[in-house]
Structure formats: structure tokens, C-alpha cells
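J.: I would like the atomic coordinates for the input below:
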Amino acid sequence: MPNLPLYRDPWAKLDAWRKSPVFQKTTVIRNLFPGFGIAVVAFTAYVIADNVYLSSHKKPEEKHH
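T.: Next up is the predicted model:
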């Protein structure tokens, strides 16, 4: 008798979709917020550019009393 499993799972084909890479937790989490990484990089670049621009173009402070 060959080394076959004694009991075969009749639902194996129906549950195969659960093992698909599309439904893995890492894939779902990575695709939960599409474009979030690009948005973080763009916002960081904007803040840095704005701070550099404002620091080089400071106006003299006027005192109003």
C-alpha cells in the first residue's frame, strides 16, 4: 500500500483560495492604503522645501506697539 493519506479532505479544492497570495495578511495590509507611501514622501519633500524657502526669505519682523 503506497503512502497515501488515509483520509482525503473533500473540501480541499473549495478552501484552496484561502492559501492564495492575494489573500495573505501582508498583501492585504500593504494594499489597504494604496499610494500612502508616495503621499508620505511627497508631503515630507513639501515640508522640507517650504521650510528651506521660508528660512531663506525671512522678512524683518515689524514691532507694533
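
J.: contacts and neighbour counts: CA atoms only from here.
T.: Fine.

J.: could you tell me how many residues sit around residue 18?
T.: For residue 18, the count of nearby residues is 10 (other Cα atoms under 10 Å).

J.: against which helices or strands is the longest helix along the chain packed?
T.: If you go by DSSP state H, the chain has its longest helix at helix 36-56. In terms of contacts (3 or more Cα pairs under 8 Å, 6 or more residues apart in numbering; DSSP states H and E), helix 36-56 is not packed against any helix or strand.

J.: ok now it, how far from the chain's centre?
T.: Here helix 36-56 is found 20 Å from its chain centre; the criterion is Cα atoms, centre = their mean, to the nearest Å.

J.: alongside the first, I'd like the structure of this one:
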Amino acid sequence: MSNLPFRDPWAKREAWRKHPVFANRAMFANLFPGFGIALVAFSAYVVADNIYLSKRKTEVSHH
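T.: All right, here's what the predicted structure looks like:
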């Protein structure tokens, strides 16, 4: 037995929890992969659609 009085026998098995891959920031960044790209693409679609529809409304008049 080791001469350390409080040696943790599970330390090797628990070491993965301290790895940087499992840090809170890394976990949050990988929570929604592609969300940023999708948000930009959807915003560009909405803006383009609004511009297109506003031009079309001025060209087409009702009766």
C-alpha cells in the first residue's frame, strides 16, 4: 500500500472529467453545431424575401 494516507483508488478512472474537451465552454460550443451558420442563412433569407416582396407589392396593384 502507498504511504499516502488519503490515496484515491478511483483517481485514474475520474481523470477524464478534468480533460479540456469536457469543459463547460467546450460543451456549450458543441451543443448546437451549425446553429450560427443556420441563423445567418435564415436571416439572409428573411431579408432577401422582404426586399423581394416589397418591390413586388409596388409593381402589382390590385384592380
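
J.: average offset between the longest helix of the first structure and the second structure?
T.: Superposed on the second structure, helix 36-56 of the first structure shows a mean distance to its aligned partners of 0.6 Å (mean Cα distance after the TM-score superposition for the first structure).

J.: so how far does the helix or strand containing residue 29 of the first structure sit from its counterpart in the second structure?
T.: Here residue 29 of the first structure sits within helix 25-30, counting by DSSP states H and E. By mean Cα distance after the TM-score superposition for the first structure, the fitted helix 25-30 of the first structure averages 1.6 Å away from its aligned residues in the second structure.

J.: need the contact partners of that helix.
T.: The contact list for helix 25-30 of the first structure, computed with Cα atoms under 8 Å, 6 or more residues apart in numbering, reads 21-22.

J.: recalculate using a threshold of 6 Å.
T.: Residues outside helix 25-30 of the first structure that contact it (Cα atoms under 6 Å, 6 or more residues apart in numbering): none.

J.: counterpart of it in the second structure, which residues?
T.: With TM-score structural alignment applied, helix 25-30 of the first structure matches the range 24-29 in the second structure.

J.: number of nearby residues for residue 41 of the second structure?
T.: 11.

J.: cool, residue 25 of the first structure as well?
T.: Residue neighbour count, defined by other Cα under 10 Å, stands at 10 for residue 25 of the first structure.

J.: so how far is residue 16 of the first structure from it?
T.: As defined by Cα to Cα, to the nearest Å, residue 25 of the first structure lies at a distance of 16 Å from residue 16 of the first structure.
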